[in-house]
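K.L.:
3D, please:
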Amino acid sequence: MDNREMLKKGLEDLGIDTNDKMLEDFKIYREILVDWNQKMNLTGIEDEKEVYIKHFLDSISSTTNGYIRDGISIIDVGTGAGFPGLPLRICLNNIQLTLLDSLNKRINFLQEVSNNLDIDDIKFIHGRAEDFGKDEEYREQYDVATARAVAGLPVLIEFCVPFVKVGGYFVCLKGPNANLELEESKAAMEVLGLEFIEKIDVELPESDLKHNILVFKKMKSTPDKYPRKAGKPTKNPIK
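P.N.:
Predicted coordinates:
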């Protein structure tokens, strides 16, 4: 099976209706990723098959069980090279996507990819979650906030949850230590009004990586003092 076929099958196994443009978009995305990776550190993996599995399919796995679906508004916090937000937008044409990253060079990269794929409805924010989570234009405006491997879970919760509407979801892509991180996040969940919904184990093709998705529902409004000023959440996570 060639890489394109593997990607197609992987997407279809995740419930995505694929088409040629979508598969072509992923091919172009990886080529631009490899190109820009020579100038700045975007990813440790460049091989086509590896990128398809560990970045693209891993990102799309966050649609499992339907918390992330077409038509919702979603913010990807600390998006880096665009994961999971940009692959989600390639597969779900009607999500209203905001990509937030603190490094302007990464935002430039993401704009370049979007331009090449003729996607013109993404909102890009160059800045910190701690600042924009306080901004009325963004605070509690999204159906879903998502993040992938940006920080420890108690810190991520403080970064992401202020963006989510009451009744919305925080969908977090995590590695093998999810259970331990959940234990460490009880205080942050309590303070920020979250309820843990479920942990979804992800099987990726031809990969023994243990990934899971943690899903939380926001039950009440974020207290005014959160998120705390830049640097604070990382230095002193809510305990």
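K.L.:
Please make it C-alpha for all contacts and neighbour counts, starting now.
P.N.:
OK.
K.L.:
secondary structure element for residue 143?
P.N.:
Using DSSP states H and E, residue 143 sits in strand 142-148.
K.L.:
And residue 60, by the same measure?
P.N.:
helix 58-60.
K.L.:
what distance separates that helix from the middle of the whole chain?
P.N.:
Taking the mean of its C-alpha atoms, helix 58-60 sits 9 Å from the chain's own mean (C-alpha atoms, centre = their mean, to the nearest Å).
K.L.:
Please pull up the helix or strand immediately following that helix.
P.N.:
Following helix 58-60 toward the C-terminus (DSSP H and E): strand 73-77.
K.L.:
Show me what that next one is packed up against.
P.N.:
Using 3 or more C-alpha pairs under 8 Å, 6 or more residues apart in numbering; DSSP states H and E as the contact test, the elements touching strand 73-77 are strand 96-101, strand 142-148.
K.L.:
one more to put side by side:
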Amino acid sequence: MDATQQLFTEQLAMLGIALSEQQLEQFETYFSLLVEWNEKMNLTGITERGAVYEKHFYDSLTLAKVVDFNEVSSLADIGSGAGFPSIPLAIAFPHLKVTIIDSLAKRIRFLEEVASRLALAGVSPIHGRAEDVARLKAHRDQYDIVTARAVARLAVLNELCLPFVKAGGTFVAMKGTDISEELSESKYSIDKLNGSLVRVEQMQLPSEGADRHLLLIAKTSATPPTYPRKAGVPLKSPLVKPSVQGLSL
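P.N.:
Predicted coordinates:
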């Protein structure tokens, strides 16, 4: 175990996560694949090893601060990009059934390679738009936990993500710095999609000190038939109160 892995291990201990040697090897293989594939396609602007471990791997696993993954069996990651937070969660909690949804075929091929190389049998990458996949019976109102990291504004994310959450489950939105405006704007969509804001957890990355927010939204009942709207509509016309519809989003 080198210095980067030692620091990573110590940071995860504060989240209540202990990794085996095999799991640490999986993270290192993931890092190598990320750098290798990033030379062929745009996966991340962060490639320095220590930064990847903190800003991608550790950051993804902060969900353990607000979710007891020992009590969770299924998770969907919407707009996962290079696999954050879903792949780190699948490594740390191998019992999870993880569905990764992304609209770019190249990214899905990368995620399939990662899942294969890391022997993550419970990971299923799906190529498609969230609005379309959420209409499928196999995915609608099915998941214990649904998450998205730095994908869109919360008013948009609610429509993309809450339809995947089963009644009694939770959508956890991973956000960066100031979120007060987004929270205010998103109340309308949370209500329309049968959600309820439970709490907001604020934290900082341990070394860099950058602000992070985890927004927990409980799903109170099944998704209304109207939602999600057709692919592309939520981003172009977010669910907000008519009085603020004209504001710059």
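K.L.:
Could you get me the TM-score between them?
P.N.:
The TM-score (TM-score structural alignment, normalised by the length of the first structure) is 0.97; 239 aligned residues with a C-alpha RMSD of 1.2 Å.
K.L.:
need the next SSE after the strand holding residue 143 of the first structure, C-terminal direction.
P.N.:
Scanning forward in sequence from strand 142-148 of the first structure by DSSP H and E, the next helix or strand is helix 153-160.
K.L.:
State the next helix or strand along the chain beyond that following helix.
P.N.:
That would be, after helix 153-160 of the first structure and using DSSP H and E, strand 164-174.
K.L.:
okay, the angle between that following strand and strand 142-148?
P.N.:
Note on geometry: by axes from the mean of the first three to the mean of the last three C-alpha atoms, to 10 degrees, strand 164-174 of the first structure and strand 142-148 are set 20 degrees apart in direction.
K.L.:
Now do the same for the residue nearest to residue 188 of the second structure when sequence neighbours are not counted: helix, strand or coil?
P.N.:
Of all residues not flanking residue 188 of the second structure in the chain, residue 240 sits nearest, at 5.6 Å (C-alpha to C-alpha, 6 or more residues apart in numbering). Here residue 240 of the second structure is recorded as coil under DSSP: H, G, I helix; E, B strand; the rest coil.
K.L.:
what residues are up against residue 240 of the second structure?
P.N.:
Residue 240 of the second structure makes contact with 155, 185-189, according to C-alpha atoms under 8 Å, 6 or more residues apart in numbering.
K.L.:
and the helix or strand containing residue 132 of the second structure, how far from the first structure on average?
P.N.:
Following DSSP H and E, one finds residue 132 of the second structure within helix 130-133. Compared with the first structure after the fit, helix 130-133 of the second structure shows a mean deviation of 0.4 Å (mean C-alpha distance after the TM-score superposition for the first structure).
K.L.:
Pull out the buried positions in stretch 154-169 of the second structure.
P.N.:
The neighbour-count check on stretch 154-169 of the second structure (16 or more other C-alpha atoms under 10 Å) flags 154-167, 169 as buried.
K.L.:
Next: stretch 46-66 of the first structure.
P.N.:
The neighbour-count check on stretch 46-66 of the first structure (16+ other C-alpha under 10 Å) flags 46, 49, 51-53, 55-63 as buried.
K.L.:
Also stretch 225-238 of the first structure?
P.N.:
Neighbour-count burial for stretch 225-238 of the first structure flags 226-228, 233-234, 237-238 (criterion: 16+ other C-alpha under 10 Å).
K.L.:
Please apply the same query to stretch 121-137 of the second structure.
P.N.:
Buried positions in stretch 121-137 of the second structure, judged by neighbour count with 16+ other C-alpha under 10 Å: 123-131, 133-135.
K.L.:
TSV please, covering the residues you listed and showing distance to residue 13 of the second structure.
P.N.:
Shown next, in TSV, are these (distance: C-alpha to C-alpha, whole Å):
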residue	distance to residue 13 of the second structure
123	24
124	28
125	29
126	32
127	34
128	36
129	36
130	34
131	37
133	36
134	35
135	39
